[in-house]
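S.K.: A predicted structure for the sequence below; I have some questions about it.
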Amino acid sequence: MFLFFLFFRILYVLAILFCCIFPMISAYFHLTGLDFALYYYMKKIINKPGEFFFFYNFYIISTFLVLYFVMYFFYRCSITFVYEDTFHHQPKLKTLILVGNLLVFIADSAFSGPEGLQHLSLASSMIRSLKDIPTANLMLLETLDLSGSDIQFLEGLNNFNFQLLKRLNLDLNSIERIGAADLQALQTTSGIELSFKGNDLEEVEPKAFQGLDLGSLDFSSCFSKMNTSVLLKGLEGLKTTKLNLGIYEDSPKSYVTSAGLQSFCNISVLQLGFQLQHFSDLTEISFQCLSGLQMLDLTRAHLSIFPQNLSNLPTLSHLKLDENRFEDICQIHAANFPMLTHLSISENNRDLFFTENCLEPLSRLEVLDLSHSGLSTKSPCCNKQLSGLSNLKLLNLSYNFAMNWEPLPFSSTLQLNHLDLTWVVYNLSSPSPFSNLLNLHTLNLSWSSSDLSSLPNLLKGLENLWTLNLKGNAIQSGVLTNGDSFNHVPLLEKLILSGCSITGLGKNVFKGLRKLTYVDLSENHLTTPSVSAFYSLKQIQLNFAKNAIAEVDIEGFEGLGETSSIDLSYNPLACTCSNYQFINWVKANANKIKHIQETRCNSTKQKIVNVDLHCTVSNHTLKLTLTIVVVIAVVLLLFSILRKRKCAAYSRL
């Protein structure tokens, strides 16, 4: 098998060299036997880290003389010419990727042969005109990627058949002008995802997109030479699900004016993005034409306040305000968004004051993300701050300042399913702050200084909890013995206790968790994988990576089910005769070992599965053992003789 693989690997390398050294010939030449080499080799490297992932499927007809691939991938092979009938022998070809080839000439019949080519990528091919691409055999095309070339005009776009096209990518070209005539062919189709990202547009004809029905339209970073108002005039009459008008960090500043936003009175859009844009004159009527909008993304839009009576956003359900400059949560004026179900104010650029009752108008809110925003409160948190949010299902308060909690801080949000308090140090005024959250399924308390050994009732009331993350919370005693804490969460399925300075586990600490399927005890100080602490090993994933485990007693491992696994990677495992049984067990149960390639001997760094131990009893050990046995036998014999003599003496009396 090794020689077989080596042979086809050599063929593959030769094929690549042939392609890269003789691009003009290889573009015309049809590989047959080498195709199989390429297929076989790629199947070997597929899914490896660092390798490009793609599938090669083929049909075998008679022998391997003819192979019909569904994908061809030629990445930077210096192909400059694609001649007639290059793919004539590939009727089943579905995907053709010619990325990074400086194409000078593509013959009219270059794509003849494939009966249903669906995906074509000519990205970074330096094509200057759309008219240079033959369209006769692209009737069934679904994806066309022409990004990163040098296309300057859209002349020739109408030559393509758009009946089945789903995605057209024209990113990072040199397109300066878009006219109504250029987009005429798109009038007969609907739902296409169209992208012009990174083109330095100078002019868009007014109402150029009138009558188009698109799935999405992306003009990100197209405003270095053109005002957003000019583009919005060109978009009048458009209907699209998603519209992106943001810019990038390295783009020149771009401003959105209230006057320009009035073009949305003639644009139908459901999802709108203005990432990194500046709003020069935001007023109460700025968004009055967005009456049908459902999702608005204003990430890093340099906002510090919303007008108090922002008009006409009755259908807005998702609002993203990440990385802005609000100082008080009241400054968003929540009453502007009565139908909101998702609100994100994450990574606010200034410390955010969590004022009481400011979110009360958002009675429909289901998801609230206030992470990384330097939250602070004047009074104990969080009932008044979350007042009115009775339908909230997910609350993310992670990575914020220390908080003083009320006895039951989440009484205003009793429907919570997911609560994230990562890196939030809280001061308790009761031992059971979550006792009324009967619907909570996921609780993240990682790095929050929650020591279960001193807070046995912390989890009280969480009868329906499925996932508990306690990563980074040091167990002061080192030994996790108090099983009472976990008796409060009988339905727990996933438990994370990594980085908790645990040195040992109590024998029955997890016995009450009968539904447990995943436990992470990595990055602790355990010297033995205490599998006896669990109720069952039939269906469970155990992570003991990065501990201090040297020797392993496999007696407890015998209960590991076929679908169970254990991770012992990055432990100082001893590859000596004292670990002989464990090493043999690993070899026989490799399918149950996670990260087996990183499970190595501490001294030699050799993979455990490759260790070959020959453990025999030495002459010295044998002599010592025999000596001990003889001594014990002599002692027992003397003891027996003395006892018989005593019994005989008593019998004479």
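M.R.: Good, I have the coordinates.
S.K.: C-alpha only now, for contacts and for neighbours.
M.R.: Noted.
S.K.: isn't Ser412 up against Leu395?
M.R.: No - taking contacts as C-alpha atoms under 8 Å, Ser412 lies outside contact range of Leu395: 11.9 Å.
S.K.: below is structure B, check it against A:
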Amino acid sequence: MNFFTVSLIVYFSVGAGKSCTETTENQHYTCTGRNLSYIPSSIPSSIQTLDFSFNVLKRLRKTVFPVLSFLRVLDLSRCQIKHIENDAFHNVRNLTTLILTGNPITYFGPGGLNSLHNLQRLVLVDVGISSLQLQINNLTKLQELRVGTNNIQSMSLPPFMSSFKDFSLLDLHANNISVIKTDHTVLLREIGRNMTLILSRNPLSYIEPGAFKNIHLCELDIRSVFPSFAAQEIGLKALYGLNVKRLKFGKYNGGFRFHFSDTDYLYGLCSIYFQEVYYYIMERPNQPISFLHCMINATTVAVIGGVINKMEYVPFREIKELHLISVKLSTLPGKQLSHLRALEKVVITHNSAPIWADAFIDMPNLQYLDLSSNQITLYKCCTTLFSGTPQIRYLNLSQNIDIGFDLGGFDALASLEILDLHRTNVERVGYLPVLSSLKYLRYLDVSYSSITFINIFSFYRLKNLNVLKIAGNKFQGDVARYLFNNLTLLEHLDMSYCHMVELHPSSFKNLQRLRLLNLRGNHLMTVDFLAYPSLKQLTSVYVNKNSITTIPLHVLQKLPANLSEFDLSSNPIYCSCSQTDFTLWIIQNQNILKQPENIFCKTFSQSLDFRATDFDIDSCVHMKRLAIVLSVFFITVVVLLSFLVYRFQFYLQYCCILLRGYRSPGQQECSYDAFVIFSSYDEVWVMNELMENLENGVPPIQLCLHMRDFQAGKSIASNIIDEGIMGSRKIIVVVSQHFIDSAWCRFEFELAQSRFMMERNANIIIIILEDVEERKTKKVLGLHKHLKKNTYLKWSRDPLSNMRFWIRLRKAIIATNQ
């Protein structure tokens, strides 16, 4: 067996173990689209939901499924199943939902579903069945049967379903039902009181009159079932006696074209009792239509499509909700609705043409008003427009053209709790406190409303505000620092895409209940404000798509303890060994970071970008250690060099002098016979004894004494070299205790020795002025060694010894100079 074969075996072995994905631990698995022909053994017996759709299980036998006693939901959509044998689901008998959508089933065993006594939802959409006479008599707990997109021609249910007391939904959409007779609906009279019946997109050409009489349904959906205008008019009349809570009719799209010449084309609705009616008109008729007069008893009326240039007067008795969606209104029907005092909810949306605003008056119970996605323009809002709606809690004016607000414009809406103005050009909100009367407002959305916040009192008195969305607007100067000071109950703040470069740390100082802060899409470079102690309740922060390169350690350490979602993605993070604290924090906190895989390190080349989570922290630790070692070494060397420079400063000066140019006695004429090296404490002896006897003797000997012969203004070291050592033929060293202790004396003596070493003929005459301990002579470099190897003179106060001393000294100076 070669290496390639072994590799394939290993690959498929590993792949088999990973053929399904665990979405909820030990409970929910998905195996969709894996081309599997068996249920993987790796699935635990504790599983409750299994999505096995888009695989290959052509024949279902009893042995296909392992024992999964806790399995409740099984999705086998489009698994190419053709045969379902008896007891095929024996090992998954506790299912409550079985989905078989899109399988070309040619054989359904009579006992195929016998084991599923607990099944509540059965989906057989697009499986090729042609009848509702299914072998499901054991499914007594069945609540939903979905058999849409098949070839069923009759809605007649099997008689045994009369015992299905919990049955509540029959979905027959897109079948081939063309006729409904009275004997087809017998069972609905027994089980239909809380049932939803979906017949949409069937070619229903005939309904026997009375077929639905005394039938009670929760919902009836007959959208796009009538093949012609005449069939619809006749079909609605045939539904007389039907009692339904929610009726949906009209068209999805296409089909026949309505001709609205008959004003009573919906007359059949008057014989149907319904509470909610949803009428879909997917065409745009050329003239207004009248259709509401048979809906006067409804509590909810929804019209989708059509043209209502002017709302007709309809004496609705119990209407509470009115929805007019895409109906091409030319005027808001405020006055036309004013007589509907019980109306609580009005939704008028998605008008593509400009619409005039008419005042809503005398509507004391109206609480919900949605006027979004129209073409409304209001120059002064909203005192007149909503003067008769004191109970409005929800107002949506979003996605309109232009709305201007004046001071006091919301005085008539003092009870307002939710105000949505997003993507509408809003005027005067940013520089006037026009919202100040909305003391109960909890939700405000003015995102992308072309607002520039200038006034720090724009949200003045909105003390109950919980959610504030101001994305896509602008702030002038430092107004954001004070704008939110009184919003102490705010929990959600969206300031995304507001062109902000910085935020003062105290901008959110009073937002102690803030839980979500959205700042994505700005130009922020720092997030220091997150360290402010008032933000301790924050759980979600979004600062992605900004210009953040790093976050200091002290800010990271003060981040809110409850933070569970932090989005830093799409920022130019600076990853380097100098920023390891931040990079390490990113690596260690991926559990709270949203999209950590999209946090990239900034590099000079975009092609070299890499994830911050892949940054090698260990290499930085080694480099930091190396830097510390090198720093310690450098400091040690500097300290050592400093010590050496201090210790040998005189010699360094001497070396500098020598580097400037050395002149040997042969190159210059000596000015003195001898240079005297002595301590200033011994100056009296030198002046009274040494100078007196040598310079005044015969022949006279010229001495070089530093206090007398050194040139003024010249450095001491230069004088010692030029005038003393290099300008004299001999060197006399007067050794005493003071000499030993003098740094300058030691320096001069060592320089004299260096001349001796360089010329090999320079004599040093040492005079011991007073006895010095031998160990102390070792303090002067070379002195102890010189005394051991060379004859020296010793001063004595004895007259005879004194006479011999001067004779020997004079002889030593004169003799060696000849």
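M.R.: In hand now; what should we look at? Keep in mind that this is a model prediction, so the values were computed, not measured.
S.K.: what lines up with Ser446 of the first structure in the second structure?
M.R.: Counting by TM-score structural alignment, Ser446 of the first structure corresponds to Ser447 in the second structure.
S.K.: did I read that right, that match in a strand?
M.R.: No - Ser447 of the second structure is assigned coil when assessed by DSSP: H, G, I helix; E, B strand; the rest coil, not a strand.
S.K.: would you check how far apart it and Tyr497 of the second structure are?
M.R.: 10 Å (C-alpha to C-alpha, to the nearest Å).
S.K.: higher neighbour count, those two?
M.R.: Between Ser447 of the second structure and Tyr497, Ser447 has the larger neighbour count (other C-alpha atoms under 10 Å), namely 26 against 21.
S.K.: what about stretch 253-260 of the first structure, distance to the chain center?
M.R.: 34 Å (C-alpha atoms, centre = their mean, to the nearest Å).
S.K.: try stretch 7-26 of the first structure
M.R.: So, by C-alpha atoms, centre = their mean, the centroid of stretch 7-26 of the first structure is 36 Å from its chain's centroid.
S.K.: ok, back up a step: contacting residues around the match of Ser446 of the first structure?
M.R.: Leu421, His422, Arg423, Lys469, Ile470, Ala471, Gly472, Asn473 (C-alpha atoms under 8 Å, 6 or more residues apart in numbering).
S.K.: same thing but at 10 Å, please
M.R.: 398, 420-426, 468-473, 494-498 (C-alpha atoms under 10 Å, 6 or more residues apart in numbering).
S.K.: can you check Asn546 of the second structure too?
M.R.: 496-497, 499-501, 519-526, 568-572.
S.K.: repeat the analysis, applying 8 Å as the threshold.
M.R.: Arg520, Gly521, Asn522, His523, Leu524, Met525, Ser570, Asn571.
S.K.: now which residue in the first structure aligns to it?
M.R.: So Asn546 of the second structure corresponds to Asn547, using TM-score structural alignment.
S.K.: next, show the common contact partners of Ser447 and Tyr497 of the second structure.
M.R.: In contact with both Ser447 of the second structure and Tyr497: Ala471, Gly472, Asn473, using C-alpha under 8 Å, 6+ apart.
S.K.: assign Leu168 of the first structure to helix, strand or coil.
M.R.: Using three-state DSSP, the structure places Leu168 of the first structure in strand.
S.K.: alignment lookup: it to the second structure.
M.R.: Under the alignment (TM-score structural alignment), Leu168 of the first structure pairs with Leu170 of the second structure.
S.K.: mind listing what that match touches?
M.R.: Contact analysis of Leu170 of the second structure by C-alpha under 8 Å, 6+ apart lists Glu144, Leu145, Arg146, Val147, Met195, Thr196, Leu197, Ile198.
S.K.: so Phe566 of the second structure versus Asn544 of the second structure, what's the distance?
M.R.: For Phe566 of the second structure relative to Asn544 of the second structure (C-alpha to C-alpha), the value is 9 Å.
S.K.: wait, I meant Phe249 of the second structure
M.R.: Using C-alpha to C-alpha, Phe249 of the second structure is found at 46 Å from Asn544 of the second structure.
S.K.: and these two? Which one has more around it.
M.R.: Higher neighbour count among Phe249 of the second structure and Asn544: Asn544, with 24 against 20, using other C-alpha under 10 Å.
S.K.: my read is that that one contacts Leu524, right?
M.R.: No - if you go by C-alpha under 8 Å, Asn544 of the second structure and Leu524 don't touch, sitting 9.7 Å apart.
S.K.: if we can go back for a sec, which ChimeraX command selects the buried ones in the shared contacts of Ser447 and Tyr497 of the second structure?
M.R.: Buried residues among these (16 or more other C-alpha atoms under 10 Å), as a ChimeraX selection:
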select :471,472,473
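S.K.: for the shared contacts of Ser447 and Tyr497 of the second structure, give me JSON lines that also has distance to Asn589 of the second structure and secondary structure.
M.R.: Below are these laid out as JSON lines (distance: C-alpha to C-alpha, whole Å; DSSP: H, G, I helix; E, B strand; the rest coil):
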{"residue": "Ala471", "distance to Asn589 of the second structure": "28", "secondary structure": "coil"}
{"residue": "Gly472", "distance to Asn589 of the second structure": "30", "secondary structure": "coil"}
{"residue": "Asn473", "distance to Asn589 of the second structure": "32", "secondary structure": "coil"}
